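Return atomic coordinates for the entry below.
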Amino acid sequence: MYTDKNLGIRPIKNEDLKKLWELVYKEENPEWKQWDAPYFSHRAVSFETFMEKSDAFVDSDSLWLITVNEKVCGVVTYYFEDEMKKWLEVGIVIHQGKNWNKGLGTRALKLWIHHVFNTVSTVRAGLTTWSGNERMIRVAEKLGMQLEGRIRKVRYYNGEYYDSVRMGILREEWETNKASESD
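As a prediction, this is how the structure comes out:
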């Protein structure tokens, strides 16, 4: 577990599964989906169906919970884009609108990237979003990520085209940023 004041990130436990289902799969059109790749479909699933695959979530290395005052409010993830496990991407979702615009995403993603660089043999952490999610782009910039690619007008949502935005930070850049913060 990693903490920053009242915010923490930690592995998922069995007792978290009901809340995780409520945040992610209970609703067909949850509010958070407007920002998290809304051009991809999302389906509600019953709690029973969710529980059939829940073993994959418990104590996962690549999917952790975000908590505020010990209440679950989101998730952080990582996955590899390639079989060689050289291209790592991170992700974050704060599921309830009442927790947006408070800096929680920045704090949680900072803890997560720190964890990733401490536990995964990778030289880079990337983040892919879309140009309609300006808050996510700002979070990445605050953490020192650089724009690495912009694929124009490949995401279609609500009758409008958006760009896919790829950002990333190298391990040595993260370490340099971390060192300068402690000065």
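
Please count neighbours and contacts with C-alpha atoms only from this point.
OK.

count of residues packed around Lys178?
Counted with other CA atoms under 10 Å, the neighbours of Lys178 add up to 14.

hang on, I meant Arg43
12.

Nearest the middle, which residue of this structure would you pick?
By CA atoms, centre = their mean, the chain has its centre lying nearest to Ile92, at 1.4 Å.

those strands in this protein, which residues are they?
Taking DSSP state E, the strands of the chain run over residues 2-4, 7-11, 63-68, 71-80, 88-94, 124-130, 146-157, 160-170.

Need these in JSON lines (columns: distance to Trp100).
Converted to JSON lines, the strands of the chain look like this (distance: least, CA to CA, whole Å):
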{"stretch": "strand 2-4", "distance to Trp100": "17"}
{"stretch": "strand 7-11", "distance to Trp100": "14"}
{"stretch": "strand 63-68", "distance to Trp100": "12"}
{"stretch": "strand 71-80", "distance to Trp100": "10"}
{"stretch": "strand 88-94", "distance to Trp100": "7"}
{"stretch": "strand 124-130", "distance to Trp100": "17"}
{"stretch": "strand 146-157", "distance to Trp100": "21"}
{"stretch": "strand 160-170", "distance to Trp100": "21"}
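
how about this one, so we can line them up?
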Amino acid sequence: MTVTLPPFTLTNLPTYWDLAYGDPQAEWYNWDAPYLPRQIPTKTAFVTEANPYLDPNLFRLIAVDNTPVGMVSAHYEDGNLKQWLDMGIVIQNPKLWRHGIGKAALSQWLDFLWQTIDLPHLGITTWSGNQRMMGLAESVGMHQEAVVRQVRYWQGQYWDSVKYDLLRAEWGQAKDKND
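Presented below is the predicted three-dimensional model:
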């Protein structure tokens, strides 16, 4: 099984829309910030309007043996200052969860980001109900840097927002442990 991070293109946007938004009851919605309102774009809008996914420095597909299975992303928490970058990752097909795909993809994404940006810190944010995401962050050498308690409300209860980080100086050590 080969995991790669090809860029989004006008050609593969329709395929990704099918994967990500084709099933409005998809299981992955329950784990990817389910406490936020979800806006599902129409397929036409997704593939024809100016799509931010086409920026290869901020979005990449996750492909397994050349088949799209999810995506990695990055966004600047501080807007145009561009000094605070947070990442994201999602694998849409639950049958592919717990097969090492996320770890391979997130490791590649970290490598790519460290090579293309000049920042000392990268982060990822999840919520306390997503144990798999917390385990993934730790598996690539990230450290829990903050817990904002009881701020995410979903299914009748409050959950914590959990932030992980990795410093550039730590990445080589973390990568050596994982290889």
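
TM value for the aligned chains?
After superposition, the two chains reach a TM-score (TM-score structural alignment, normalised by the length of the second structure) of 0.92; 178 aligned residues with a CA RMSD of 1.6 Å.

counterpart of the lengthiest helix in the first structure in the second structure, which residues?
Counting by DSSP state H, the longest helix found in the first structure is helix 104-119. Taken onto the second structure by TM-score structural alignment, helix 104-119 of the first structure occupies residues 101-116 there.

And the matching stretch against the first structure, how far off on average?
Following superposition, stretch 101-116 of the second structure is found to deviate from the first structure by 0.6 Å on average (mean CA distance after the TM-score superposition for the first structure).

how about that stretch: buried residues?
101-110, 113-114 (16 or more other CA atoms under 10 Å).

Stretch 5-21 of the second structure now?
Across stretch 5-21 of the second structure, burial judged by 16+ other CA under 10 Å covers 5-9, 13-14, 16-17, 19-21.

now do stretch 166-178 of the second structure
Quick answer for stretch 166-178 of the second structure (16+ other CA under 10 Å): 166-167, 171, 174.

would JSON lines of those with distance to Gln155 of the second structure be doable?
As requested, those are exported to JSON lines (distance: CA to CA, whole Å):
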{"residue": "Leu166", "distance to Gln155 of the second structure": "31"}
{"residue": "Leu167", "distance to Gln155 of the second structure": "34"}
{"residue": "Trp171", "distance to Gln155 of the second structure": "36"}
{"residue": "Ala174", "distance to Gln155 of the second structure": "36"}
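
Closest one of the residues you listed to Asp160 of the second structure?
Leu166 (20.0 Å; CA to CA).

Give the aligned equivalent of the closest one in the first structure.
Matched to the first structure by TM-score structural alignment, Leu166 of the second structure sits across from Ile169.

ok, and the closest non-adjacent residue to its match?
Distances taken as CA to CA, 6 or more residues apart in numbering put Met145 closest to Ile169 of the first structure, at 4.7 Å, once the chain neighbours are dropped.

for the strands of the first structure, which one sits closest to Ser46 of the first structure?
Each of those was scored for nearness to Ser46 of the first structure using CA to CA, and the closest is strand 71-80 (19.3 Å).

now what about the closest one, what contacts it?
Residues outside strand 71-80 of the first structure that contact it (CA atoms under 8 Å, 6 or more residues apart in numbering): 9, 16, 19-20, 23, 62-67, 86-96, 99, 108-109, 112.

could you redo the last one with a cut-off of 6 Å?
62-67, 87-95 (CA atoms under 6 Å, 6 or more residues apart in numbering).

in the second structure, what residues pair with it?
So strand 71-80 of the first structure sits over residues 67-76 in the second structure, by TM-score structural alignment.

Of all the residues in the matching stretch, which ones are buried?
Buried, per 16+ other CA under 10 Å, within stretch 67-76 of the second structure: 68-74.

Let me know the outermost residue of the second structure.
Outermost residue of the second structure with respect to the C-alpha centroid, by CA atoms, centre = their mean, is Gly156; its distance is 25.6 Å.

And it, how far from Gln25 of the second structure?
Distance, Gly156 of the second structure to Gln25 of the second structure, using CA to CA, to the nearest Å: 19 Å.

Equivalent analysis for Ser161 of the second structure, please.
24 Å.

The two - which one has more neighbours?
Ranked by neighbour count (other CA under 10 Å), Ser161 of the second structure and Gln25 place Ser161 first, with 18 against 9.

close enough to count as contact, that one and Trp127?
Yes - taking CA atoms under 6 Å as the definition, Ser161 of the second structure is a contact partner of Trp127 at 4.4 Å.

Which part of the first structure matches stretch 34-45 of the second structure?
Counting by TM-score structural alignment, stretch 34-45 of the second structure falls onto residues 38-49 of the first structure.

Can you get me the start-to-end distance on that stretch?
Taking CA to CA, stretch 38-49 of the first structure runs 23 Å from one end to the other.

Buried residues in that stretch, which are they?
38, 45.

and that stretch, how far from the chain's centre?
With CA atoms, centre = their mean, to the nearest Å as the basis, stretch 38-49 of the first structure stands 18 Å off its chain's centre.
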